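dropping the sequence and predicted coords here.
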Amino acid sequence: MTVFPTETLHSSLRGLSIWWQVLFPALFPFFVISELLLGIGIVHFFGKLLDPLMRPLFRLPGIGGFVITMGYISGYPVGARLTAQLWEQRLVNRAEGERLVAFTTTSDPIFLIGAVSIGFFQNVALAPVLAAAHYGGGLIIGLLMRFHDRHAPPSSVDKNRAVAGEARKRRPSRIAEALKAMHDARLLDGRGLGRLLQDAIQSALKLMIVVGGLVVFFSVVMEMLTHAGIVEAMIEALRYLFNAIGLPEKLADAGIYGLFEVTLGARAAGTAGTGLMHQAAIAAWVLSWGGISVHAQIASLLSKTDMRYRPLMLARLLHGFIAMALVYLLWGWMAP
């Protein structure tokens, strides 16, 4: 930073611009809305409705269905944020939280379609292939993660399922039970709508400052590694590997940039010029891995819980390779 002060300043401003112009307007409303929905009890409502589906498929309580929906719609790191909140309220335990974070850490559709398919590849017809590979790979990870920490006890929510089963005859319907769960959660929260909105905005702003700081930090780190020649050395090493396994060497740039930051990696994939199929495959890997910058954001969100980072890292790595393989498998049917 002392040797390259101008580049340091420009990279900081670039990271700040990405945060202010892209991430803040995209993520801040979702953070506020998620806080409000938790306080109102909507999350508990959907938890009761989705419990019969979530438990056999993913070994998760039904409340995880809300996190999956929000995570896939709004992108990383919203899934991790919601999971941490559920853990704080003791609605999921460590094993369930780790399973949930592992496959709700995905790109949002707006970024996948607008930025990657249209902006970087200039080919909107590529979006269905990328979406099928990326989100399909995420669901596969969810199914695989049901075997994670198999001997962990279920959360307290699920310990009551047997009691709930005995009382099923007295319940008018699952909808009525879900409404009651929402009402009970609202009473337990106890905050008025004005206080709830104020707390939601304050919490979302604190989180956005953390996200912005990490984006600026990794923007500077990438710039310094590039000027120090470390990035180029890593690219050269990856080129040898790609050449050995039959992949175009030019994709190594996207692989290394995507290792650190998803936007840089996706942009490099779109301009690699090695053939659309291979470029789409490496873009799917970049989107599914998420970049160390996103990993740092998620790790900061999980730092106040007992959830571990290692299962997330392994799941992201596996998700990247699954998504990459799905692009090649689906290309014959969905090629743009």
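Everything's here; your move.

can we go C-alpha only for contacts and neighbour counts from here?
OK.

now the helices for the stretch 1-150 of the chain?
Listed in chain order, the helices found in the stretch 1-150 of the chain under DSSP state H, counting those that start in this stretch are 5-18, 24-40, 42-58, 64-74, 78-88, 94-104, 109-110, 127-145.

winner for burial among these?
helix 94-104 (a mean of 26; mean count of other CA atoms under 10 Å).

tell me how far that helix lies from the chain's centre.
Remark: helix 94-104 is offset 11 Å from the chain centroid, using CA atoms, centre = their mean, to the nearest Å.

second structure for comparison follows:
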Amino acid sequence: MKRNLAGIGIVILFAIMLISPKAVFNGASEGLLLWFQIILPTLFPFIIITNLLVCTDSIHYISGAVGAVLKKIFKVSDNGSFAIITGFLCGYPMGAKVTADLIGSSYVSEDEGRYLLSFCNNTSPVFILNFIVWKTLGKEELIAPSLLILLGTPMLMSFFFRRFYLKGRKQFSGLKEAGHTKANWNFKIVDTCIMDSFETITKVGGYIILFSVILELVRSAPFEFPFITYLLPTLEVTNGIALLGKSALPFDMQYCAILALTSFGGICAVAQTQCMIQKTSLSILPYTLEKLATAVVTSLIAFLYLHFT
């Protein structure tokens, strides 16, 4: 049944694309420019370096520096602290990719991986500052609260999510200790990491282009469905934030909606995350529900900030 529905949906999308070539071209162009001008230069170097850190067993240098603090706060292993750092600083879908890599390399257990995925796959601070605060909102006074809300809420939610994954344990333990495997530095490792990084960034770009095309097709339709129009920003986070910023909503509703969407990441980010974790046993459904819950709490905190400060 699901396969039939998916097939029918794809056929309908194909037919719409055939009769709307201009919208397809515009959507693909916007998605490609977004990927080439923003995602590629900001994300690709971090994908390469995180691949190198994992492949050369060098994550212990970072986890050793901050792992003691993160272990006490989030109850993760030393190796798990590396996913927290990358997930909060590098942007979507690096938290998911690093978590999957740590599981695949036997640095963390699958239970710890599920816990890490629940709160470590987030928008980067650079994106929050540049695109949300400066470009979309244009209010520099919102820099500190936006950063605190968007980075602090997933941390807060982790205290609730951990109850489902610790299963009576006080803390997660790593499956193996980083830094004990002798890594031979050679160009073969570098080549492998670069090719893996190209595959990852290409998949991310493909999803961005696909969802940008769908978004443009809906926007260019000769008729409107109010329900679909309201859900349109959730397709892709960057375009969605721009749509919300240009909408006629009052500023307080705009701000809460933009922060909620940023916290969730959009359906495109969910698809990217599924792509990153598909070689593990991690499930996309719990992740999606956890991100939606985090988005609701984010919007509530943003509302309280605007009305009580």
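Looks like it arrived, so ask away. The structure presented is a predicted model; accordingly, all values stated were derived computationally and were not measured.

and the TM-score between them?
In this superposition the chains share a TM-score of 0.86, using TM-score structural alignment, normalised by the length of the second structure; 292 aligned residues with a CA RMSD of 2.4 Å.

which secondary structure element is home to Ala248 of the second structure?
Counting by DSSP states H and E, no helix or strand carries Ala248 of the second structure.

can you pull the contacts of it?
For Ala248 of the second structure, the contact set (CA atoms under 8 Å, 6 or more residues apart in numbering) is empty.

report the aligned residue range of the first structure for stretch 209-219 of the second structure.
With TM-score structural alignment applied, stretch 209-219 of the second structure matches the range 216-226 in the first structure.

not counting that stretch itself, show me its contacts.
The contact list for stretch 216-226 of the first structure, computed with CA under 8 Å, 6+ apart, reads 1, 4, 7-8, 11-16, 231-232, 260-261, 293.

for the helices of the stretch 1-150 of the first structure, give me TSV that also has distance to Phe218 of the first structure.
Shown next, in TSV, are the helices of the stretch 1-150 of the first structure (distance: least, CA to CA, whole Å):
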stretch	distance to Phe218 of the first structure
helix 5-18	8
helix 24-40	17
helix 42-58	33
helix 64-74	22
helix 78-88	19
helix 94-104	22
helix 109-110	23
helix 127-145	24
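
for Ser155 of the first structure, find the nearest of those.
Set against Ser155 of the first structure and scored by CA to CA, the helices of the stretch 1-150 of the first structure come closest in helix 94-104, at 7.7 Å.

what span of the second structure is that closest one aligned with?
So helix 94-104 of the first structure is aligned with residues 110-120, judged by TM-score structural alignment.

longest helix in the first structure, please.
Longest helix in the first structure by number of residues (criterion: DSSP state H): helix 193-227.

surely Ala295 of the second structure is in contact with Ala257?
No. Look at Ala295 of the second structure against Ala257 with CA atoms under 8 Å: they stay out of range, at 9.1 Å.

what's the burial count for the aligned partner of Met195 of the second structure in the first structure?
Under the alignment (TM-score structural alignment), Met195 of the second structure pairs with Gln202 in the first structure. Applying other CA atoms under 10 Å, we find 13 residues neighbouring Gln202 of the first structure.

just give me the residue right at the centre of the second structure.
Tyr92 (2.9 Å; CA atoms, centre = their mean).

ok, back up a step: so which of the helices of the stretch 1-150 of the first structure is nearest Leu312 of the first structure?
Closest of the helices of the stretch 1-150 of the first structure to Leu312 of the first structure is helix 94-104, at 5.0 Å (criterion: CA to CA).

does anything pack onto that closest one? Which helices or strands?
Judged by 3 or more CA pairs under 8 Å, 6 or more residues apart in numbering; DSSP states H and E, helix 94-104 of the first structure is in contact with helix 64-74, helix 78-88, helix 127-145, helix 310-334.

including distance to Phe24 of the first structure, could those helices go into JSON lines?
Output for these, formatted as JSON lines (distance: least, CA to CA, whole Å):
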{"stretch": "helix 64-74", "distance to Phe24 of the first structure": "12"}
{"stretch": "helix 78-88", "distance to Phe24 of the first structure": "13"}
{"stretch": "helix 127-145", "distance to Phe24 of the first structure": "23"}
{"stretch": "helix 310-334", "distance to Phe24 of the first structure": "24"}
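
between those, which one is closest to Gly213 of the first structure.
helix 78-88 (16.6 Å).

that closest one vs the second structure, average offset?
Taken over the aligned residues, the distance from helix 78-88 of the first structure to the second structure averages 0.5 Å (mean CA distance after the TM-score superposition for the first structure).

so which bits of the longest helix of the first structure are buried?
By 16 or more other CA atoms under 10 Å, the buried positions in helix 193-227 of the first structure come out as 196-197, 199-201, 204-205, 207-208, 211-224.

other SSEs contacting the helix or strand that it is followed by?
Per DSSP H and E, the first helix or strand lying C-terminal to helix 193-227 of the first structure is helix 230-245. In this structure, helix 230-245 of the first structure makes packing contacts with helix 251-260, judged by 3+ CA pairs under 8 Å, 6+ apart.

got the angle between the helix it packs on and helix 230-245?
Interaxial angle, helix 251-260 of the first structure versus helix 230-245 (axes from the mean of the first three to the mean of the last three CA atoms, to 10 degrees): 120 degrees.

off-centre distance for helix 251-260 of the first structure?
19 Å.

counterpart of whichever helix or strand comes after that helix in the second structure, which residues?
Using DSSP H and E, the helix or strand that follows helix 251-260 of the first structure towards the C-terminus is helix 262-270. Counting by TM-score structural alignment, helix 262-270 of the first structure lines up with residues 237-245 of the second structure.

average gap between that stretch and the first structure?
Counting by mean CA distance after the TM-score superposition for the first structure, stretch 237-245 of the second structure comes out at 1.6 Å.

tell me which residues are up against that stretch.
By CA under 8 Å, 6+ apart, stretch 237-245 of the second structure touches 132, 136-137, 212, 232-234, 254, 257-258, 261-262, 265-266, 268-269.

and with 10 Å instead?
Applying CA atoms under 10 Å, 6 or more residues apart in numbering, the contact partners of stretch 237-245 of the second structure are 30-31, 34, 123, 127, 131-132, 135-138, 208, 211-212, 215-216, 230-234, 246-247, 251, 253-255, 257-269.

surely Phe258 of the second structure touches Leu249?
I think there's a mix-up here, since residue 258 of the second structure is Ile and not Phe. No. Between Ile258 of the second structure and Leu249 there is no contact under CA atoms under 10 Å: 11.2 Å.

have a look at the two and say which one is more surrounded.
Comparing Ile258 of the second structure with Leu249 by other CA under 10 Å, the one with more neighbours is Ile258, at 28 against 12.
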